[in-house]
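Participant: Next input, structure requested:
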Amino acid sequence: MKKELEKVYAPKEFEDRIYQFWQENGYFKADPDPKKEPYTIVIPPPNITGQLHMGHALDETLQDILIRYKRLQGYAALWVPGTDHASIATEAKIVEAMKKEGISKEDLGREKFLERAWDWKRQYGGRIVEQLKKLGSSCDWSRERFTLDDGCSEAVKEVFVRLYEKGLIYQGERIINWCPHCLTSISDAEVEYSEQHGHFWHLRYPLADGSGWLELATTRPETMLGDTAVAVNPEDGRYKHLVGKTLTLPLVGREIPIVADDYVDREFGTGVVKITPAHDPNDFEVGLRHNLPVINVMTDDAHMTEDCGKYAGMERYEARKAIVADLEEGGYLVKVEEHVHNVGECYRCSTTVEPRVSKQWFVKMEPLAKPAIEAVKNGETKFVPERFDKIYYHWMENIKDWCISRQLWWGHRIPAYYCDTCGETVVSKEEPHTCPKCGATSFHQDEDTLDTWFSSALWPFSTLGWPEQTEDLKYFYPTNTLVTGYDIIFFWVARMIFSAVEHTGEVPFNTVLIHGLVRDEQGRKMSKSLGNGIDPLEVIDEFGADALRYMLASGNSPGNDLRYSEDKVKAARNFANKLWNATRFILMNLSDEITAPVLPDTLTLEDKWVLTKYNNLVKEVTENLDKFELGIAASKVYDFIWDYLCDWYIELTKTRIQAGGETALNAQKVLVYIMANCLKLLHPFMPFITEEIWQAIPNDSASIMIAKWPVYEDSLNFSAEEKDFEKIMDAIKGIRNARAEKNVPPSRKAVVYAATEHEELFRSCKAFFEKLASASDLQVAADWSIDGAVQVVTNDARLFIPMEDLIDKDKELERLNREKANCEKDIKMLSGKLSNEKFVSKAPANIVEQEREKLARAEEKMAKILESIQALG
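Facilitator: Okay, here's the model as predicted:
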C-alpha cells in the first residue's frame, strides 16, 4: 500500500486495489476463537441468475456496515456468503436459451439438461459475487456456499427424511397454485395479488325435473365445465326444499346435485354457489365434505382438456369467450356485471395462477408454526422495527400446509423412491436396496424437485455444517442478525425460524433487521416496465462505491423505503473529497515526530472542545449502531467531520501550525488523533476511502479493518471548556451572519468590540476572531456604547462592529438609492396594472394573484431598502 495521498480524490484508482489487499491479507476471514465473542451474519443468498440491483446494494451495504463495526469492536465477525440455485428462475432462463436452439427439456432428457444447468451456474453463478465485491462486501469468501452444494444438499435430505418420519411431510391430492407459464406448482407465499377488472357472469342452471332453475354468478365461466355440484346455505329458507335435487349443467348436460353447506354466504349474490372442486380451494373443501367427484378441465399450460368437447384445446381465456357466447345463445346468461377483484399471479413471471387439484408433497405447518411463534413472542428473535412481528404472527397463525414439490428438474430432487414391483413409497437419503413390502430391488426416484425455499430455510445452519456438529456450527450458531427486505418475511424469514427451531432447537438469529425498497426519485418502485432502474455498478463507476454506500446508509430508516437520489450520491462524493483534502492538509504540515495517533500532554481550549465533541460522537454513534439506527449514525459522523473537524478545528489550527514550535506539534497530534479515530467511525460506511487514508496517516494497525473501535473516555470529557468555546463560536457565527447580510467580503477587516462578562475568555480567543470572523482587532470590556455600529447579540455577549469599518458609506448610499429607484418603478407599474379594472376582471385569476404577490414582494423590498438608508443616515 502507498503511504501518501494523490492530489485528487479518484476512487477508481484505489478501490479495486484496496479490496485485493484486504483479500490477500485474509482480513475477511473469521475462525472460531475462544478469546473472542462471535458475531455472525448469513447473506440472503442472491439468485445465480441475478444481476446486482439497488435492492442488493442496500441489503449488502447494511450487512457490511454491521460486520465491519463488529469486527472493529473485536468480535470474531463472520459474514457467510453464498448464492441460491433459484429453481424456477434458473430453469426458465435455460429453457429460454434452449428454445432459441430449437430444443426442449424433453429432447435433452434430465441428465443432459442438468449438465447444461451446472454449466450455466459455472458461467453466471459467480457474476453477482464479483459485483458484490465491487460494493466492498467483506464476506468470508473462503466459506462461500451454494444451495445445491454437497453440504446443503445433505442437510436438505436429512430434514426431508426427519419430517417424513415424524409424519410432518406427506403426499396427497390437494388443491394447489399452478403456474401455467412456469409449469409448476407454487406455494401460497409465492402468489402475489393484483387488482384486475373483470366481470360477474350471472347464469341460470335449470333443475333436472324441468320445474325451474337456480341463478348464480361466477367470475370464471370456463371452470363451469368441471362443476360437480351447486351449494346453498342449509339455513337459507329460499332453497331448503331444493337440497338433494339435481340440476342440468348448461352446455355439458351432466346432472349435478344441490348440496347444503355452511360455506355459502346467504347474503352474497343470490346465495347460490357453483362448486368446482378441481379448480377452487374452497370448492375443494366442500367437495371433500360431500364426497363430490373432482373433474379437472385444464391442461398444465391452461388449455382446455380433451374431455371438454368443442372447447378442447382452447386456451383458457379463449374458451371463456366461447363459453359465454354459447351460454348467451342457449338462454343461460342472465346478465353481466363489471367487477374489480384481486387475482393471484406467479411472483416470478406474473402469469395468473390456476388453482387445481394435484398430487404433491406437503409439509404440515401447524406443529412447526406454534414453537416458531413462541420464539418471537418470548423475545428470542426480535424484529427491527417491532411492528413487523405483527405481520409475522398473522401469517404464521393462519398458515396452511406448505406445498413443497415442484415440477422442475433443476433443484433438490425429492428423496422418495417407488418400488417398480409393488409401488411402495420409500423415503430415504439414499436409494434403497430392497423394498420393505415385497423385497424387490428395483426402484425409481420421484421426478419432482423441492421448492427453492425448502433449502434456503436451512441456510443459517446448513451453511455452518449441519447436520454434522462442526466447530463452526458450535461457535458461530445461532447467528446474530439477519438483514432483509420486508417483502420476504413470508418467503424466507418465517421458514428459517420454524426450520431452525425444529431441527436445531434454537432460533436461527436473535435479530431480524428489516429494510424497505429502494425507489426512484419520484418514489416509484424500480421496474423494467417503467425503465427507471438504476444500475449500482454504473453509479460505482462514476462516483465510487463509498459514495453509493453512504447515500444508501444515510437514507436508511429500518422498515421504510428510501428514494435513490443522484444528488445525494454527489453530496456523498463531495464529502469524501472534503475528507481527502482535509487529510492532505494534515499530511502536508505533519512533523516526522508523529508516528501514531497519540494526544499531547498539553491541550488548548479548542483542543478540549473538539475532543469533547469527538468523545460524545463515539458514544452516540456506538449507541446508534447497537440500536440499528445506521442512517442516524452515518449522518452524525458526516456532520462532525464536515462541520466541527473541517470547517472549525482545522481552520483554527492553521495559525498554530504556521507559528511552529510546541503549539504546532500539539495541534498536529490532536488532528492526527481525531482524524484516525473518525476514520474508524466512518469505516463501516465508507470502507475504501478510510483504508486509503489510514495507510497514509500515522496509524496503529496494518489495516483499518483490524484496528480497534473507539470507545468513550471520561478523560476526554471537557464539558466546561466545551461550553466556553461554544460561547466564542456563537459570537463568531453571529458576526459572520451579519457580514453576509450586508455582502461584506471576507477580505474587508473590521474592529470588533465585545461587551461580555466573560472578558478573559474572549481576550484569550482574539486570534479566532481574527482568523474566522475577519476581525482586524478585538476589544473586550464589560460594556460598550458605540453609535452607528452593527450589533450582534448572543447569549453571552453583545458585539459591535462600526459601520464605517464594514462598508463605504457614500458608495453604499449610492447603491441603495439605485435599488430604491428601481423598486419604485416596479411598485408603480404593478400598482397601475392591479388598479386597472379591465385587467383584474379579464385576466385569469392565477395571473392576477401572481401580480399581487409581485407587488407585495416589491413593497417588502422597498421597506428594507428604506430601513438600510435610514441606518446609514
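
Participant: okay, CA-based contacts and neighbour counts for the rest of this
Facilitator: Will do.

Participant: List the residues that contact A667.
Facilitator: Taking CA atoms under 8 Å, 6 or more residues apart in numbering as the contact definition, A667 lies against 607, 653, 656-657.

Participant: Report the secondary structure element holding Q171.
Facilitator: With secondary structure defined by DSSP states H and E, Q171 is part of strand 169-179.

Participant: May I see the buried residues of that strand?
Facilitator: By neighbour count, and taking 16 or more other CA atoms under 10 Å as the criterion, the buried residues in strand 169-179 are 169, 174-179.

Participant: Could you do stretch 708-721 as well?
Facilitator: 708-710, 712, 716-718, 721.

Participant: returning to that earlier point: JSON lines for the buried residues of strand 169-179, including distance to Y475?
Facilitator: Putting those into JSON lines (distance: CA to CA, whole Å) gives the following:
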{"residue": "I169", "distance to Y475": "31"}
{"residue": "R174", "distance to Y475": "42"}
{"residue": "I175", "distance to Y475": "43"}
{"residue": "I176", "distance to Y475": "41"}
{"residue": "N177", "distance to Y475": "41"}
{"residue": "W178", "distance to Y475": "42"}
{"residue": "C179", "distance to Y475": "42"}
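
Participant: circling back to that earlier point, show me what the strand holding Q171 is packed against.
Facilitator: Packed against strand 169-179 by the contact rule (3 or more CA pairs under 8 Å, 6 or more residues apart in numbering; DSSP states H and E) you find helix 150-165, strand 184-186, helix 281-289, strand 354-363.

Participant: Also this sequence, please, to line up against the first:
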Amino acid sequence: MDKSFEPKAIEAQWYPRWEQSGYFAPSGHGTPYSIMLPPPNVTGTLHMGHAFQHTIMDTLIRYHRMQGHNTLWQVGTDHAGIATEMVVSRLLEREGKGETRNGLGREKFTERVWQWKEESGSTISRQMRRLGTSGDWSRERFTMDEGLSEAVTETFVRLYEQGLIYRGQRLVNWDPVLLTAISDLEVVSEEEHGKLWSIAYPLADGSGQLIVATTRPETMLGDVAVAVHPDDERYQALIGKMLKLPLCDREIPIIADAYVDKEFGTGCVKITPAHDFNDFEIGKRHSLPMINIFTPDAKINDRAPAKYQGLDRYVARKAVLADLTAAELLVEEKAHKLQVPRGDRSGQVIEPYLTYQWFVKMDHFAKRGLELVENGSVRFVPENWINTYRHWLGNIQDWCISRQLWWGHRIPAWFAESGEIIVARDEAEAAKKAQAAGITAALKREDDVLETWFSSALWSHSTLGWPNPEAQAKYGYDTFLPTSVLVTGFDIIFFWVARMIMMTDHFTGQVPFKDVYITGLVRDRDGNKMSKSKGNVLDPLDLIDGISLDDLIAKRTTGLMKPQDAPKIEAATRKEFPEGIDGVGADALRFTFASLASHGRDIKFDFSRCEGYKNFCNKLWNASRFVLMNTEDFDAATAPKTAVTEAERWILTRLQSTIAEMHTQVAAYRFDLMSQALYDFVWNEFCDWFLELSKPALQGQDAAAVASTKHTLLRVLETVLRLAHPLIPFVTEEIWQHVAPRLGMSVENQFLGTQRYPQVDDIVADKDAAAEVDWLKSVLANVRRIRGEMNIAPGKVLPLLFAGGDAQDQRRAEKFAAQITFLARSETPRYLAPGEEEPASAAGVLGSLRVLIPLAGLIDLDAEKKRLDKEIARVEVEIKKCEGKLGNATFVQNAPAAVVDQERQRLVDWGTQLHGLKTQREKLG
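Facilitator: Below you'll find the predicted structure:
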C-alpha cells in the first residue's frame, strides 16, 4: 500500500473493474432484494439530493448483496418533457443556424431531441458511477424505451376503456411561456412584494356599492360574481342582487358561500372561476359561467372588452387600473406581500387557466391507495409520513396527465371531425375501432403528450417487462416485484409514491414496494434550502474531486435570476471556502451523507464533516499499513485457532457487538447510527486502543502471543473492511486486496463487494476478558488525561501508584503491570504499602480505585487543584442529571425497568467517583 491515502487515484481505478466484472447484476441465487432508482431527468446532473439518496440506496444494495441476496438495483432516467425541450431549444439557439422548435416542426424537432439524448443525455448516469453507484447498468432503462412506451400506451388504453381516463375542461397550472399545463411540483411559490387594490363594484339598482380587494385587477374582466359569507349580517339583504361589473357591459350576481372569510378585508370576494382554483370550485357549486379572458400566452382574448384585447396581462393591468381611476372606482392601492407561483423551468408567473386536458379519475385510486398503506402492505419510514400521504389522498383532485409538448409519449387518441374520440394502441387499431363505430371521416391524432409522472408511475413494473410476458421473464418480473424499498424525498410523496402504489396495484395486483424510506431535504450549513437563485448550491462532484475558489464563484453566480445578487454570493462563497474546495473523495462524502441520515426532515450539510470523514478514511488507511507492516511474515496456515491474549478477546468481543449493531441499524434504516457504530469501533476501539494494546505482545517474547496477535489484527481488519464496504466501498476495496492474501484468501478476480457480510456468529465473545481490558483501558485513559491536562511531555516516564480499590483492582494491577508500564510510559506501577504516606499526586479515579501520579518535580500543585475542582464540578453535574431523572415519577414509571436500573447504577458510580475526587482534593490542601 502507498504511504499516503489518495482517494482520487484509488477511486478512479476500482469502479471500471467492478462494472466490467458484471457483479452488479442479480446473482440469480438467494432471497430477492430490489430497489428501483427514482429515475432522474435525462437532462439532469448529480445534485446533493441525488447524491444523498443514491448513497442510501447503494449502501442498502451492497449490504444485501453481501448478505447473499439476489440483488437488483434497477437504474434508469426519465425523459423529462419540459426540461429536455428547453435544453434542445437553447442548443438550437446557440448553434446560430436560425433553427427553432416551431420552425423545425414536430417530427424534425423530436429527431433532434433523440440525437441530443444519444450524444449528451444521461450525464447523470456517468456521474453516479463516480459516487460508486453499484446499479445494474446492463439493464439501464429510459422512460421512452420501446418496452416502457408499450407499457404507457397499454395503461392509457385500459384506463380509458375502464372509464377512468376522460378529456374535459378544467383549471390547470399554465405556463404562458412554455405554453403547456404543468404539475404542482413544477410550480415554485415564493413571497414577493406586490400590491393590493380595492375596487368599488356598484349595485345595478344604484343603491350602493360593494368593495372588493384583489392582487390581480386585470382578472376582473372575467368576474362572474361577488361572494359574501351567508352569515355576514352586513350583506344578507344583498344576496341575490346584481352588480355592475366595472369596465364591462355585464351584470354579475352577489352570491353567498361559506368559503368567504367574513373577518378578512371587507368580507366581499370577486369570483373569477376561469382564473383561480378556489373560485373554480365556487363556480362549480353555484353553476356559474366560466369566462377565460386569456390567450395561451397570457394576452387578453376576445371575451373581454375590445379595448383590452391583445394586451399582455401586465399591460392590461395598467390599463384597467387607469380606467378604474378615471371612473373613480379605484378605492385604495397599498403595498402587499403575496405568494407568487412561478414555473420552475421558465421562471414565469403561472396562470390558473381553463383548458381542455386529459384527466385520470382519482376517487377509486385514492381509496385503494390509502387502504394499501393502512393495512400495512406498504410501510412508511419514518412512519409519521403516512399522515402526509393520508392528507393528500383525502383531498385529492383528478390528475391532469396531458402536456402541450412534442417530446414525450404522445397520447394514443384520435379525433373524428364529428367530435368522437377514439383511443387505441396504434393507428391501425384506431381505424378499426372507428370503422366499427361507423366513423368514415379521417382521424386526427391528439397532439398532446402525457406528463412524465404518468410514465414514471409505472416504473416499478414497466422496467420489469410488464405487460409483455416474454419481457417479464427476461427482466425478473415475478422475482423482483414487489420491490423491497423505495428511497425518495418527502416532496414527491403525492406526485410519485402515491401514484406508483395506485398504478402498480391496479395493473399487477402487487404493491410496487414494501417500504418507503423518506429522506430529508439537504440544506446548507445554516439550514437554508440550496438553490441556484441563492447561490448556495454545492456540486457533489466538486466535493469529491475539488474545485478552485474562482471556478466555484463562477459556478454559483452564472445564470442567476437576479444578477444583482452576484457580489453577495461571491462574498459568502469566499467566506465559506477561502481556499476553494480540496476534494475529499467519494467515500468521505458518502460517509458524511450516511452520518446525516437520521429520521428527520432537514439535513444541514457542513463541508467540514466531509473533511472529518476523509480523516476517518485516512485513519483506516494508516491503521491498515500498521497491520500489514507488522504481519509481513505471517503464515495463515499455522495461525492459532483461538485468541491468546485478553486484548485480542476484548477486541473480538467489541467487534461482535459492532456487527450486531450494524445489522440492527440497517434494518431500521438508521444510517446515522450505523455509521456512528462503525466510526466508534474503527477509530476508538481498533485504531486508538487495540493497535496500542497489541504492541506489548508483538514486541514480547511469547511466540504464541505474537502469532495470535498478528492473526487477530488481520482478522479484525478484514472483518472491518467487509463491515464498512457498503458505506465506503473504494478505500475498503483497495485495502482488502492487500489484507485478504495475508489470511490465505485469493483476490484474483475477486472483489470485496462479493464477499460475505460479517455475521454475529462469526465471532466468539469473551465478556470476562472484555471486562479485564476495559479496566486496563480506564487506567491508561486516566494517565493519558492527566498527562494532557498537566501538559506533561508524552515521552516522559512517570511514577505511578495505586491506592484504594478492592481485591480485584489489586489483582488486575499486578496482572497488567507490564502492559501499563509499556503503554502508559511509566515506571512499574505499585500499590501503596499499608501505612505508607500518600505523596501529593495528580489522581484519576476508577470506582473506588485511585490512580496516582506523584507531582514532585512534575507539575504545579495549584494547577492540579484547579483540574480536580473542574473534574469535581463535572461529576456533580452528572449526579444532578441522574437525580433529576430518578426524581421524575413519569420517568421511573414509564421507562423500561432496565433503563431505570441502569440510571440508578450510574448514580452509584458517579457518587463513588465523586468521593474519590474529593478525597484526592483534600490531600492537596
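
Participant: Quick TM-score on the pair, please.
Facilitator: Aligned and superposed, the two chains score 0.88 in TM-score terms (TM-score structural alignment, normalised by the length of the first structure); 811 aligned residues with a CA RMSD of 2.6 Å.

Participant: thinking again about what came up before, quickly compare the helices and strands packed on strand 169-179 of the first structure and say which is most buried.
Facilitator: By mean neighbour count, with neighbours taken as mean count of other CA atoms under 10 Å, strand 184-186 ranks first of these at a mean of 23.

Participant: Dead centre of the second structure: give me the residue that sits there.
Facilitator: T519 (3.9 Å; CA atoms, centre = their mean).

Participant: show me the contacts for the nearest residue to that residue once chain neighbours are set aside.
Facilitator: If the residues on either side of it in the chain are set aside, T519 of the second structure comes closest to G489, at 5.0 Å by CA to CA, 6 or more residues apart in numbering. Each residue near G489 of the second structure by CA under 8 Å, 6+ apart is listed here: 518-521.

Participant: Looking at those residues, which two lie furthest apart in space?
Facilitator: Among the contacts of G489 of the second structure, the pair separated by the greatest distance (CA to CA) is I518 and L521, at 9.7 Å.

Participant: Pick out whichever of these two has more residues nearby.
Facilitator: When neighbours are counted by other CA atoms under 10 Å, I518 of the second structure and L521 differ, and I518 comes out ahead with 25 against 21.

Participant: Relative to L849 of the second structure, how far out is the closest residue to H29 of the second structure other than its chain neighbours?
Facilitator: Here the nearest residue to H29 of the second structure in space, its sequence neighbours aside, is N70; by CA to CA, 6+ apart that works out to 5.2 Å. The gap separating N70 of the second structure from L849 of the second structure is 55 Å, by CA to CA, to the nearest Å.

Participant: now swap in P217 of the second structure and tell me
Facilitator: Here P217 of the second structure is placed at a distance of 83 Å from L849 of the second structure (CA to CA).

Participant: Kindly report the same for S826 of the second structure.
Facilitator: Counting by CA to CA, the gap from S826 of the second structure to L849 of the second structure is 18 Å.

Participant: What are the boundaries of the strands in the stretch 201-350 of the first structure?
Facilitator: According to DSSP state E, counting those that start in this stretch, the stretch 201-350 of the first structure carries its strands in the segments 213-218, 229-232, 246-248, 255-260, 272-275, 333-346.

Participant: What count of nearby residues applies to the closest residue to P640 of the second structure other than its chain neighbours?
Facilitator: Of all residues not flanking P640 of the second structure in the chain, S708 sits nearest, at 5.7 Å (CA to CA, 6+ apart). Here the number of neighbours of S708 of the second structure (other CA under 10 Å) works out to 22.

Participant: Surely S708 of the second structure is in contact with A639?
Facilitator: Yes: with contact defined as CA atoms under 8 Å, S708 of the second structure and A639 form a contacting pair (6.8 Å).

Participant: corresponding residue for V773 of the second structure in the first structure?
Facilitator: In the first structure, the residue equivalent to V773 of the second structure is F725, according to TM-score structural alignment.

Participant: returning to what we had before: could you dump the strands of the stretch 201-350 of the first structure into TSV with mean neighbour count added?
Facilitator: Rendered in TSV, the data for the strands of the stretch 201-350 of the first structure read as follows (neighbours: other CA atoms under 10 Å):
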stretch	mean neighbour count
strand 213-218	18
strand 229-232	24
strand 246-248	21
strand 255-260	21
strand 272-275	24
strand 333-346	15
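
Participant: For N480 of the first structure, find the nearest of these.
Facilitator: Across those, N480 of the first structure has its closest neighbour in strand 333-346 (32.5 Å, CA to CA).

Participant: Over in the first structure, find the residue span the helix or strand harbouring P16 of the second structure aligns onto.
Facilitator: Following DSSP H and E, one finds P16 of the second structure within helix 7-21. Mapped onto the first structure with TM-score structural alignment as the criterion, helix 7-21 of the second structure occupies residues 11-25.

Participant: Which residues does the matching stretch contact?
Facilitator: By CA under 8 Å, 6+ apart, the residues outside stretch 11-25 of the first structure that reach it are 1, 28, 133-134, 136, 541, 543-545, 688-689, 691-692.

Participant: again, 10 Å this time
Facilitator: The set of residues that contact stretch 11-25 of the first structure without belonging to it, under CA atoms under 10 Å, 6 or more residues apart in numbering, is 1, 6, 26-29, 133-141, 540-547, 573, 576-577, 687-689, 691-692, 702-703, 705.

Participant: isn't V621 of the first structure right next to I632, touching?
Facilitator: Yes: under the criterion of CA atoms under 10 Å, V621 of the first structure makes contact with I632 at 8.0 Å.

Participant: measure the closest residue in space to L780 of the second structure that isn't next to it in sequence to V797 of the second structure for me?
Facilitator: In space, L780 of the second structure comes closest to A824 once its chain neighbours are excluded; the distance is 6.0 Å by CA to CA, 6+ apart. From A824 of the second structure across to V797 of the second structure, the span is 8 Å (CA to CA).
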